[in-house]
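In: Sharing a model prediction with you, sequence too.
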Amino acid sequence: MAIIEPQRRNIDSPAAVKKYSKPVRLWHWLNLIVICGSLLTVALNSTIFDVKSNTTYVQTQLQQSGATVTAQQAKNVAHGMEDKIWDLHIYFGYALAALFLFRLIAEFFQPKGQHFFSRLKTAYQDYIKKSKKSNSALHDLTVKSLYFIFYALLAIMVLTGLSMAFDQELGISKATSHSIKSFHGFCMYLILAFIAVHIVGVFLAERKQNKGIVSDMINGG
């Protein structure tokens, strides 16, 4: 069986294959699991555990069983089921915060040449050096810029999520907490957009000049 070799190479050093360190690879896959789990809880509460639809369902089921239940009582039950899912969402949020902290700490121990900001700076310098006419330099800068935006969004999600989880301890008012929640939800859609772009980009890279990029993230290249 032929072995697919990673083909992603540095612009100025074509012979050097880019590799990911073990901490970054571990963070990448754990982060994937946590984000998917978090998004799943949002999807569940927006569909199966939606309070409005479940209120009618709970009231109807209990009345058919011979119980006398008011709409408010049924709504309270529906809210209780929704809160269970939100509790799980909060736990995923704690895990996301822990992973983000892990990624920040891991950055200080990255091998030489693998620090994110140094690679972003190098990509920018390569783009400028090549008089902005190199497609490979533009592609490298674009990819790293998107990752910078993703890291910024993760930081926002972590900070807004923790502020909502500890709003009483931090003295945050309900009105402010509601605004934070709206911004938190908006950033979630931006992360979804990044994930979609990321998956499409990896798929296209695997089919073109960067074969082995997924394998590189699994075994380091």
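Out: Received it, and whenever you're ready, just let me know what you need. Residues are numbered from 1 along each chain as shown.
In: okay, CA-based contacts and neighbour counts for the rest of this
Out: Noted.
In: Whichever strand or helix holds Ser179: which residues count as buried?
Out: In this structure, Ser179 is located in helix 174-207 according to DSSP states H and E. Applying a neighbour-count criterion of 16 or more other C-alpha atoms under 10 Å, one finds Ser177, Ile180, Lys181, His184, Gly185, Cys187, Met188, Ile191, Phe194, Val202, Ala205, Glu206 buried in helix 174-207.
In: give me every residue that touches the third one.
Out: Residues counted as contacts of Lys181 (C-alpha atoms under 8 Å, 6 or more residues apart in numbering) are Thr160, Gly161, Met164.
In: In addition, the following structure is provided for comparison:
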Amino acid sequence: MKKEAQVKYPASIRFWHWGNTLVISGSLVTVLINSTLFDGRSTRDFVQKELAHAGANVSQEQARAVVHGLEDKVWDIHIYFGYVLTALFLYRLIVEIRADKNQKVFRKFLDTLKIYLSNQAFKSTARYELGIKLLYLVFYTLLLIMAITGLSIAFDDNLGISRSLSHSLKEVHGFCMYPILGFIVLHVGGVYFAERKNKKGIVSDMINGGKMNN
């Protein structure tokens, strides 16, 4: 713990950041595959045509069953990504609980809000920092909703969740993907412009930890 305090980004935060990046990317890829490759009549016709070329004449219903089977396989991978995402979120909560009081996410947000409300000289800078921290709070909230709804959908039978409620949870789960994508775009864009201006080394710091400013 002493060694972690000497860097900007402790190993625990770096592990969560890059692990979360990989899992969210993989999860989005599965959604993209099922919404493009396995969606629509063209895929069913393609499967039917290819099987016919291989000497297997199948009906449209049989071809549809093949497509649905492949789609289910991809969703199984999506579910596994969801389990890992939930585990990473719980890991992040543990890291947050064990963090120093001044390093906690919500405490940083409150401190920045206090600076924004009290210091007129640095109003624009404080507004920028406050916006960033608010975005992170929204992002964490979205991850929590994704984890809860995802697990509820995966274990709806075990939890006794009705079909109508499960359908509503799927809609919420799917909707959360869009603001998360928006956050990712803003995050990557913000890092890019910051690297080009006055905060060089953000990416490398998130890899090797970075040195604390004295």
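Out: That came in fine, so what should we check first? Because the structure is predicted, anything quoted here is derived from the model rather than measured.
In: circling back: so the helix holding Ser179 of the first structure corresponds to what in the second structure?
Out: Mapped onto the second structure with TM-score structural alignment as the criterion, helix 174-207 of the first structure occupies residues 163-196.
In: quick one on the thing from earlier: so which elements touch the helix or strand following the helix holding Ser179 of the first structure?
Out: Past helix 174-207 of the first structure, heading to the C-terminal end, the next element that is a helix or strand (DSSP H and E) is helix 213-219. Taking 3 or more C-alpha pairs under 8 Å, 6 or more residues apart in numbering; DSSP states H and E as the contact definition, the neighbouring helices and strands of helix 213-219 of the first structure are helix 174-207.
In: The helix it packs on vs the second structure, average distance?
Out: Taken against the second structure, helix 174-207 of the first structure registers an average deviation of 0.8 Å after superposition, with mean C-alpha distance after the TM-score superposition for the first structure.
In: how far out from the middle of the chain is that helix?
Out: A distance of 7 Å separates the centroid of the chain from that of helix 174-207 of the first structure, by C-alpha atoms, centre = their mean, to the nearest Å.
In: quick one, helices of the first structure?
Out: In the first structure, helices defined by DSSP state H lie at 22-46, 51-64, 71-108, 116-129, 135-165, 167-170, 174-207, 213-219, listed in chain order.
In: the inter-axis angle of the third one versus helix 135-165?
Out: Just to be clear, that refers to helix 71-108 of the first structure. Angular relation of helix 71-108 of the first structure and helix 135-165 on a 0 to 180 degree scale: 130 degrees, by axes from the mean of the first three to the mean of the last three C-alpha atoms, to 10 degrees.
In: Pull up the aligned stretch in the second structure for helix 71-108 of the first structure.
Out: Helix 71-108 of the first structure covers residues 60-97 of the second structure once aligned (TM-score structural alignment).
In: Now do the same contact list for the residue nearest the centre of the first structure.
Out: The first structure has Ile35 as the residue nearest its centroid, 4.9 Å off, counting by C-alpha atoms, centre = their mean. The contact partners of Ile35 of the first structure, taken as C-alpha under 8 Å, 6+ apart, are Phe92, Leu96.
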